[in-house]
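Peer 1: from the sequence below, what's the structure:
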Amino acid sequence: MKRLLFLLLMMTSLSASADAFYVLAGYVCDKKADELRITYDGAYNEAGKAMMASRRKTQWDPWDLTVAKDDDHIGSLKTVRANCRLSNGVYAVEITPSPGNFNVQGRCGAWMTAGAKVFKGRKQIYSIGRFDSDCFGEEPIVTRVAVGPKLTKPVETSVSSAEFYK
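Peer 2: Sure thing, here's the model as predicted:
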C-alpha cells in the first residue's frame, strides 16, 4: 500500500513554474520638456514580456549588453552611448550592464542590473554604478534620473525594492 501511495504521489506531482523578471534600462531625450531622463523599469511574467515587446529604441535589456566568455561566465560588457541636444547644449549618456557576478553560477550570478553616466561637455554630471544595489538588497532602487538646464542638479526618483519587485 505504501508503494502504491508513493507511486500515485510521484505521478501526480504538480508542475513547477518560476516567475521571470524582466528589466529595461534606457533614456528619453525630451526636447519639449528640455530634459534628459534615464529610465530603469522592471516587471514580472506577462507584464514583463509586454514591457519588452513595447520597449523604445532607447531601452535595452542589460543581458543584451553582455558578451559570454563561456556557458558559465560573462566575458565583457557593452556600453550604449548616445547624445541628447537640449537648449543649453549636448548631454552624453552611457548605459552599461552591471551583473551580480561574472560567474553566472556564482552568488547573484543570474541577477542583472545596469548603471549610467551623464556628461555635459567633458564634465561628468551624474553617475550611478547600479540602479539596484544588490540581488539580496533592501535598499531603494533608482528608477528615474532627470538632468537638464532647468535643474540645478540631477534629480533621482527611487522606489523600495518591495515596490519594484511586486
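Peer 1: C-alpha only now, for contacts and for neighbours.
Peer 2: Will do.
Peer 1: for the residue nearest to residue 51 when sequence neighbours are not counted, what is the enclosing helix or strand?
Peer 2: Sequence neighbours aside, residue 43 is the residue nearest to residue 51 in space, at 7.4 Å (criterion: C-alpha to C-alpha, 6 or more residues apart in numbering). Following DSSP states H and E, one finds residue 43 within strand 35-44.
Peer 1: same question, residue 10
Peer 2: Per DSSP H and E: residue 10 is located in helix 2-11.
Peer 1: same question, residue 138
Peer 2: Assigned by DSSP H and E, residue 138 falls outside every helix and strand.
Peer 1: who are the contact partners of residue 124?
Peer 2: Counting by C-alpha atoms under 8 Å, 6 or more residues apart in numbering, residue 124 makes contact with 117-118.
Peer 1: next one: it from residue 163, what distance?
Peer 2: 30 Å (C-alpha to C-alpha, to the nearest Å).
Peer 1: could you also give me the structure for this second sequence? I'd like to compare it with the first:
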Amino acid sequence: MVEVAYVGGYNEEGERLMQNKSENEWNPWDLIEGDNGSESRYIKAIESVRKQCKLSDGVYTVEMSPSPCNYDVQGMNGGMMTANATIRRGKKILAKQSLGACDVGEELIATKVSVHAGSNVPAIEKKKAGDYYQ
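Peer 2: I've put the predicted structure just below:
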C-alpha cells in the first residue's frame, strides 16, 4: 500500500513532529521560496517532493507539494498551509488529492490518501476541519 497523510500540530507538538520526522516526512513550509529570504512577505515559488516505491503490481510515484492558503503570508490565512498529493502507478494517476483546508469550519477535509497494490481506487480519510485544526 502507498499512503500519504497530512499531519500537523501547534506549538510544542508541531516542534516535536519536526524534530522526529523521518526521511519520508516533510514540512511544507520548507518547500516554499519567499521573495526576500527570511524577511519574505510573499511566496514566489513552491517545490515538490517525489518518491518512488515498488509494489507487487508496479512502480508507484508519490508527489507532494505545499499549497499555501495565501501567497501573502501576512494576509488572511497567510499562516496556513495545505498540501497536494498525487499517486501514480507508472504513468496512470490513481489519486490527486488536496490535504487539509484553509477554512476551519465544520466541513470534512481529507487528511490521508492511500492506494493498495492491484487497486485503481484510492481510499481517502476525512475529518471535520474543526476536529483536525485544534
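Peer 1: about what we covered before: packing partners of the helix holding residue 10 of structure 1?
Peer 2: Using 3 or more C-alpha pairs under 8 Å, 6 or more residues apart in numbering; DSSP states H and E as the contact test, no helix or strand touches helix 2-11 of structure 1.
Peer 1: which residues touch the residue nearest to residue 92 of structure 1 when sequence neighbours are not counted?
Peer 2: Distance criterion C-alpha to C-alpha, 6+ apart; nearest residue to residue 92 of structure 1, sequence neighbours excluded, is residue 83 at 4.4 Å. Going by C-alpha under 8 Å, 6+ apart, residue 83 of structure 1 touches 90-93.
Peer 1: with residue 78 of structure 2 instead?
Peer 2: By C-alpha under 8 Å, 6+ apart, the contact set of residue 78 of structure 2 is 68-72.
Peer 1: for those, pick the one with the most neighbours.
Peer 2: Among the contacts of residue 78 of structure 2, residue 68 has the most neighbours (other C-alpha atoms under 10 Å), with 22 neighbours.
Peer 1: so which helix or strand takes in the aligned partner of residue 50 of structure 1 in structure 2?
Peer 2: Using TM-score structural alignment as the criterion, residue 50 of structure 1 maps onto residue 16 of structure 2. Secondary-structure assignment from DSSP H and E places residue 16 of structure 2 in helix 11-19.
Peer 1: which outside residues touch whatever helix or strand comes next after that helix?
Peer 2: Counting by DSSP H and E, the next helix or strand C-terminal to helix 11-19 of structure 2 is strand 32-34. Applying C-alpha under 8 Å, 6+ apart, the set of residues contacting strand 32-34 of structure 2 from outside is 40-47, 66.
Peer 1: mind giving me the PyMOL select for these, buried ones only?
Peer 2: If you want just the buried ones from those in PyMOL, going by 16 or more other C-alpha atoms under 10 Å, the selection is:
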select buried, resi 41+42+43+46+66
